[in-house]
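Asks: Prediction below, plus the sequence it came from.
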Amino acid sequence: MGQRRPHRTTTRGLALLATGAMLLTGAACTSQKAASSGGDSGGKIKIGLVTKTDSNPYFVELRESAKAEADKSGAELIALAGKFDGDNDGQVAALENLVQQGVKAILVTPSNSTGILGAIKQARDKGILVIALDTRTDPESAVDATLATDNTEAGRLEGQYVKAALGDRPPAVIMLDGTPGGTVDQQRHDGFLQGIGLAEGAPQILGAEPTNGDQNKAQQAMENLLQRNSSVNAVYNINEPAARGGQAALQARGLTDGVVVGAIDGGCQGVRDVQAGKYAVTVMQFPKKMAEQGVQAGVEFARTGKKLSGFVNTGAVVITDKPVPGVDSKDTAWGLQNCWG
């Protein structure tokens, strides 16, 4: 968060990422190692993956996609994760672990875009290719390449949709944010405000609270915010788990009618939520594309020394069954065919 974070109303891209099996030891992180025939790596190219958590469905999908691509390429994926979104220490320990295991490339979704820079530098100094997935580092040049959604654009698309869906009604917005200090979280937040046409701190924003992208925390945050002001008609969500939590709190208070709820992710469950009317829109990302291209780049580097470089935008698509003027979108039937594909 997965960040892993846009601006025009165009549709684009497809993406996803990856897996591992077999628990490894690691003090501050969860780890999994891909099993290989004969019980060892058999001389396979080792590719490391470090995600923000191993429980968020987005990062589970990313991991499984990376594992599938590694198997297809004859490589071994070693997948590690922080214990929670924001666990920078866990991710640093995971990178150090992967370096010790002799990986040729590391794919990482940074929880803290600056806190992990030292561990990334140590890996690159040892000749390891490091690619950021989903979330940019700060500076972006700290890694060899980045494969990610343009998260400012994703937020802007969510905001543009919500604004158009409100019609003539002035916005009264609650914002269920992600993790304080997270690059993706800030980019999506800022993009949403740009899309809906509000400045930070505008009186139309009834309140904002961090949720770490967690459904239970989002539900509690929404409950807290509604106690202060229940005249909400629009909700920004950092991701789909937050949207589900916020929607549960709205429903418990009988406040769902007339409230336009947006989300970002585009997981299959999220698309089904939109189809069921739990929230109006989700902005689809493509983690499979991130994962596959990341593994492919790692394997090519190990075999030829060629490095992927720069930022690669893997796309964002608005998914809704209630299209609005001025915002390009696909319906949930298309979304279910392409969710995290």
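Replies: Perfect, I can see it now.

Asks: from here on, contacts and neighbour counts on C-alpha atoms
Replies: Noted.

Asks: so where do the strands sit in the stretch 101-250 of the chain?
Replies: Taking DSSP state E, counting those that start in this stretch to define them, one finds strands in the stretch 101-250 of the chain at 105-108, 129-133, 145-148, 173-177, 205-210, 234-237.

Asks: Now for Gly298: which residues touch it?
Replies: Ile47, Lys104, Ala105, Ile106, Leu129 (CA atoms under 8 Å, 6 or more residues apart in numbering).

Asks: My read is that the third one contacts Ala132, right?
Replies: No: applying CA atoms under 8 Å, one finds Ala105 not in contact with Ala132, separated by 10.9 Å.

Asks: Check the gap between Thr211 and Val232 for me.
Replies: Per CA to CA, to the nearest Å, Thr211 is found 18 Å from Val232.

Asks: cool, and Val312?
Replies: 37 Å.

Asks: Between the two, which has more neighbouring residues?
Replies: Between Val312 and Val232, Val232 has the larger neighbour count (other CA atoms under 10 Å), namely 22 against 16.

Asks: which residues does that one contact?
Replies: Shown in contact with Val232 (CA under 8 Å, 6+ apart): Ala172, Val173, Ile174, Leu206, Val259.

Asks: Determine the three-state secondary structure at Pro323.
Replies: Pro323 falls in the coil class when you classify it by DSSP: H, G, I helix; E, B strand; the rest coil.

Asks: so what's it closest to, chain neighbours aside?
Replies: Ser329 (6.6 Å; CA to CA, 6 or more residues apart in numbering).

Asks: Pretty sure that neighbour sits against Gly335.
Replies: No: contact criterion CA under 8 Å: Ser329 and Gly335 do not qualify, at 10.0 Å.

Asks: Which neighbours do these two have in common?
Replies: Counting by CA under 8 Å, 6+ apart, the contacts common to Ser329 and Gly335 are Ile319.

Asks: These two: who's more crowded?
Replies: Gly335 (27 against 24).

Asks: Contact partners for the more buried one?
Replies: By CA under 8 Å, 6+ apart, the residues touching Gly335 are Gly266, Cys268, Val271, Met284, Ile319.

Asks: try this one side by side with the last:
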Amino acid sequence: MSHLRSSARASVRVPVVAAAGVALLVAGCTSTKSGGSDDGSDSGGKVAIGLVTKTNSNPYFVKLRESAQDEASKKGAKLIALAGKFDGDNQGQVDAINNLVAQNVKGILITPSNSTGVLGAIKAARDKGIVVIALDTATDPASAVDATFATDNEAAGVKQGQYVKGALKGKKPAIAVLDGTPGSTVDDLRHKGFLKGFGLTNGSPEIKGTAVTNGDQTKAQTAMENLYQRDHGINAVYTINEPAAAGAAQALSGKSGVVIGSIDGSCTGVRNVQSGKFAATVMQFPKKMAQQGVDAVVDYAKDKKKPSGFTDTGSQLITDKPLSGLESKDTAWGLKNCWG
């Protein structure tokens, strides 16, 4: 982020973990048993599909995993779900990919914590004939995987930026930026989109401070408290996701006139918009990502046709205070279409 965002471009260094079993958390409803056949099916003839998420605790990835499990069951496939210990656990994800390769899965769906850190493991999997699909978070370069099913995160960021700017109603902006995880394309694209939507650059004086939160509510609350302590004039907050927005809202509790925007579209997030904690959020559709990813692997197992390119699974601005010129839906609609 120029002088404010240089840390977001740095590689995330994570100590090498001795064994995959230590590095990974495994969803209780999924299988980790090895011994799949060479054709990517288990001993019962089901297509084996691996899923590697950033964590098992973030509600967004919980929903993505549940949706993938449901779709796999409908398609008669077997899902093996693994995850890093925390957002940014690159080595945990590398170990997960290697684990799935050893289990002879037909395809791997992954939400990379670091968009470049897993490239070697992905290449090794693809070299063995395994189709690899990025969900939610693109790799860098995007061609490192066969296909990507995700939100257009820059476009989602633009929607957040446009709304926050409009909601200030002509007031001079004083913005706090709560970023996610350094090295993630989601972080980079949402940040870039927000600035584009607001009409700013990384060096704009309207930006009063930035902080890396890893999308964590507690870290975001501490960061927001520190930023506000340095500048009581802050009146707008960009957040990488709704947990970060919730942390910002808690830090700013009792302080009026601060516009908080976010991206995610969880049911909790929509309720926070409804209650006025956030001004708006931009909804994503993780269920679509998971369903389309599973379907693509099952189709590949049947006809050997690999998916390719980027598929935008959509985003929607949610607010109860609509602005002229910006298409949005209210929280009643949001609660009918939210996830989590």
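Replies: Alright, I've got the coordinates. Because the structure is predicted, anything quoted here is derived from the model rather than measured.

Asks: Alignment lookup: Ala77 of structure 2 to structure 1.
Replies: In structure 1, the residue matched to Ala77 of structure 2 (TM-score structural alignment) is Ala75.

Asks: which ones are touching the equivalent of Lys192 of structure 2 over in structure 1?
Replies: Counting by TM-score structural alignment, Lys192 of structure 2 lines up with Asp190 in structure 1. For Asp190 of structure 1, the contact set (CA under 8 Å, 6+ apart) comprises Thr152, Gly155, Arg156.

Asks: Give the buried residues for the helix or strand where Tyr58 of structure 1 lies.
Replies: Assigned by DSSP states H and E, Tyr58 of structure 1 belongs to helix 57-73. Using 16 or more other CA atoms under 10 Å as the test for burial, helix 57-73 of structure 1 gives 57-70.

Asks: mind checking what Val270 of structure 2 lines up with in structure 1?
Replies: By TM-score structural alignment, Val270 of structure 2 lines up with Val271 in structure 1.

Asks: From what I see, its match and Asn338 are in contact.
Replies: No: with contact defined as CA under 8 Å, Val271 of structure 1 does not count as touching Asn338 (9.9 Å).

Asks: More neighbours: those two, which one.
Replies: Using other CA under 10 Å as the criterion, Val271 of structure 1 and Asn338 rank with Val271 on top: 32 against 18.

Asks: circling back: rebuild the strands of the stretch 101-250 of structure 1 as TSV, extending it with distance to Ser36 of structure 1.
Replies: Shown next, in TSV, are the strands of the stretch 101-250 of structure 1 (distance: least, CA to CA, whole Å):
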stretch	distance to Ser36 of structure 1
strand 105-108	18
strand 129-133	23
strand 145-148	27
strand 173-177	40
strand 205-210	40
strand 234-237	40
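
Asks: Distance check, the nearest residue to Ser2 of structure 2 once chain neighbours are set aside against Asp312 of structure 2.
Replies: Excluding the flanking residues, the one nearest Ser2 of structure 2 by CA to CA, 6+ apart is Asn202, at 6.0 Å. If you measure Asn202 of structure 2 against Asp312 of structure 2 using CA to CA, the figure is 26 Å.

Asks: repeat for Asn114 of structure 2
Replies: Noted for Asn114 of structure 2: a distance of 20 Å to Asp312 of structure 2, by CA to CA.

Asks: And those two? Which one has more around it.
Replies: Asn114 (28 against 15).

Asks: Quick one: map the more buried one onto structure 1.
Replies: Match for Asn114 of structure 2 (TM-score structural alignment): Asn112.

Asks: That match against Thr183, yeah?
Replies: Yes: judged on CA under 8 Å, Asn112 of structure 1 makes contact with Thr183 at a distance of 7.4 Å.

Asks: can you pull the contacts of the aligned partner of Asp146 of structure 2 in structure 1?
Replies: Aligning on TM-score structural alignment places Asp146 of structure 2 opposite Asp144 in structure 1. By CA under 8 Å, 6+ apart, the contact list for Asp144 of structure 1 reads Leu129, Val130, Ile131, Lys307, Leu308, Ser309, Gly310.

Asks: Could you find the closest non-adjacent residue to Lys165 of structure 2?
Replies: Phe198 (5.7 Å).

Asks: do Gln69 of structure 2 as well
Replies: Closest to Gln69 of structure 2 by CA to CA, 6+ apart is Leu79, at 6.0 Å.

Asks: did I read that right, the one you found in a helix?
Replies: No: per three-state DSSP, Leu79 of structure 2 lies outside any helix segment and is strand.

Asks: Could you pull up the residues touching it?
Replies: Thr30, Ser31, Ala48, Ile49, Gly50, Leu51, Ala68, Gln69, Ala72.

Asks: Please list which of those residues are preserved in structure 1.
Replies: Of the contacts of Leu79 of structure 2, the ones still in contact in structure 1 (both residues aligned by TM-score structural alignment, their matches' CA atoms under 8 Å) are Thr30, Ala48, Ile49, Gly50, Leu51, Ala68, Gln69, Ala72.

Asks: Identify the residue of structure 1 aligned to the first one.
Replies: Aligned counterpart of Thr30 of structure 2 in structure 1: Ala34 (TM-score structural alignment).

Asks: Its match contacts Gly74, correct?
Replies: No: using CA under 8 Å, Ala34 of structure 1 is not in contact with Gly74, being 11.6 Å away.

Asks: Just the helices from the stretch 151-300 of structure 2, written as ranges.
Replies: For the stretch 151-300 of structure 2, the helices defined by DSSP state H, counting those that start in this stretch occupy 153-167, 185-198, 217-230, 242-251, 267-275, 286-303.

Asks: mind checking which of these is nearest Leu119 of structure 2?
Replies: Minimum separation from Leu119 of structure 2 across those (CA to CA) falls at helix 185-198, 13.5 Å.

Asks: how much does the closest one stray from structure 1?
Replies: After superposition onto structure 1, helix 185-198 of structure 2 sits on average 0.7 Å from its aligned residues (mean CA distance after the TM-score superposition for structure 1).

Asks: List the buried residues of that helix.
Replies: Quick answer for helix 185-198 of structure 2 (16+ other CA under 10 Å): 185-198.

Asks: Aligned to Gly43 of structure 1, what sits in structure 2?
Replies: Under TM-score structural alignment, Gly43 of structure 1 pairs with Gly45 in structure 2.
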